[in-house]
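*Asks:* The amino acid sequence is not available; the structure is as follows:
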């Protein structure tokens, strides 16, 4: 380039310079990094999926075991309740026995059987009975 004196404009031949763009050396490294990172990303995804699957499986197994324990506890409670019901049924059955009722009436309430001349038999028609289940 030349220094220009004055206000005259001289015709300057333009020289086209070829601009050589130097490609940085880091571009191939980035491509290799991308190639190296792909298997790493895939393996990380596989490991995370495996971990999530294992967590879901363990949660399901734990819930199943808890449900089984709850069912066992409920079955045991059912057996206990059934045994109590059977005990109460036997007590009720013995208390409804007419001989037992007669014995308790005589012993505890000091009742006595009526004599034959104290018994009066009457004839009641069927319409006067209260019937259940009809």
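*Replies:* Thanks, I have it. Just so it is clear, the structure is predicted and the values come from calculations on it, not from any experiment. Numbers count the residues shown, from 1 in each chain.
*Asks:* hey, let's count contacts and neighbours off CA atoms from now on
*Replies:* OK.
*Asks:* Can you mark which positions in stretch 92-101 are buried?
*Replies:* Buried residues in stretch 92-101, counted by 16 or more other C-alpha atoms under 10 Å: none are found.
*Asks:* ok, and what's touching it?
*Replies:* Residues outside stretch 92-101 that contact it (C-alpha atoms under 8 Å, 6 or more residues apart in numbering): none are found.
*Asks:* Tell me the spacing between residue 85 and residue 37.
*Replies:* Look at residue 85 and residue 37: by C-alpha to C-alpha, to the nearest Å, they are 71 Å apart.
*Asks:* Sorry, wrong one. I was asking about residue 67.
*Replies:* Applying C-alpha to C-alpha to residue 67 and residue 37 gives a distance of 45 Å.
*Asks:* put this beside the first:
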């Protein structure tokens, strides 16, 4: 089965807006792909949903429970720096390495997508990922 790390922006888009990003979560629900998540990403999701979107803690907990039900938790063993400008993106790359991911799916056009690959992990947009599976 394909091993995939979805950037936190994919989870947020899936939960808040649906659409293409929700289709990626649906693939995990259908056991077509395996999703992976780190505790750093979990914390970022909690922060974005609670603080940025102003969701009450009960709604945040519900969303995080759904995500943790779909994604396996991994513990990164390397600490990256100096690869991309946004340090939070290093946490995403660390998760992809720890998961031995085939793909990192992201909407980050400024920092992650321009890399295209990182240590054997293909970095693609949500649309490109879905197109690859067709």
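*Replies:* The structure has been received and is ready for your questions. Predicted, not measured: the structure shown is a model, and the values here were computed from it.
*Asks:* Need the TM-score from the superposition.
*Replies:* The TM-score (TM-score structural alignment, normalised by the length of the first structure) is 0.15; 29 aligned residues with a C-alpha RMSD of 4.1 Å.
*Asks:* Wait, a helix at residue 35 of the second structure?
*Replies:* No. With DSSP: H, G, I helix; E, B strand; the rest coil as the criterion, residue 35 of the second structure is strand rather than part of a helix.
*Asks:* and it, how many residues sit next to it?
*Replies:* Using other C-alpha atoms under 10 Å, residue 35 of the second structure has 27 other residues around it.
*Asks:* Give me the number of neighbouring residues for the nearest residue to it once chain neighbours are set aside.
*Replies:* Spatial nearest neighbour of residue 35 of the second structure, chain neighbours left out: residue 71 (4.5 Å); criterion: C-alpha to C-alpha, 6 or more residues apart in numbering. Using other C-alpha under 10 Å, residue 71 of the second structure has 20 other residues around it.
*Asks:* can I assume residue 8 of the second structure is in contact with residue 45?
*Replies:* Yes. In this structure, residue 8 of the second structure is within contact of residue 45 by C-alpha atoms under 8 Å, at 6.2 Å.
*Asks:* helix or strand for residue 80 of the first structure, which one?
*Replies:* Assessed by DSSP states H and E, residue 80 of the first structure sits inside helix 26-95.
*Asks:* Quick one: name whatever helix or strand follows that helix.
*Replies:* Next helix or strand after helix 26-95 of the first structure toward the C-terminus (DSSP H and E): helix 98-107.
*Asks:* Taking helix 26-95 as reference, get the angle to that next one.
*Replies:* Inter-element angle recorded for helix 98-107 of the first structure and helix 26-95: 60 degrees (by axes from the mean of the first three to the mean of the last three C-alpha atoms, to 10 degrees).
*Asks:* quick one: the strands in the second structure?
*Replies:* With DSSP state E applied, the second structure shows strands at 2-6, 33-38, 71-74, 103-105, 117-118, 121-124, listed in chain order.
*Asks:* What's the local residue count around residue 104 of the second structure?
*Replies:* A count of neighbours around residue 104 of the second structure, defined by other C-alpha under 10 Å, yields 29.
*Asks:* would you list every one of the helices in the second structure?
*Replies:* When assigned using DSSP state H, the helices of the second structure occupy the ranges 8-16, 19-29, 39-47, 57-70, 87-98, 126-132.
*Asks:* can you give me the angle the first one makes with strand 33-38?
*Replies:* Going back to what we said before, that points to helix 8-16 of the second structure. Going by the same axes, to 10 degrees, helix 8-16 of the second structure makes 110 degrees with strand 33-38.
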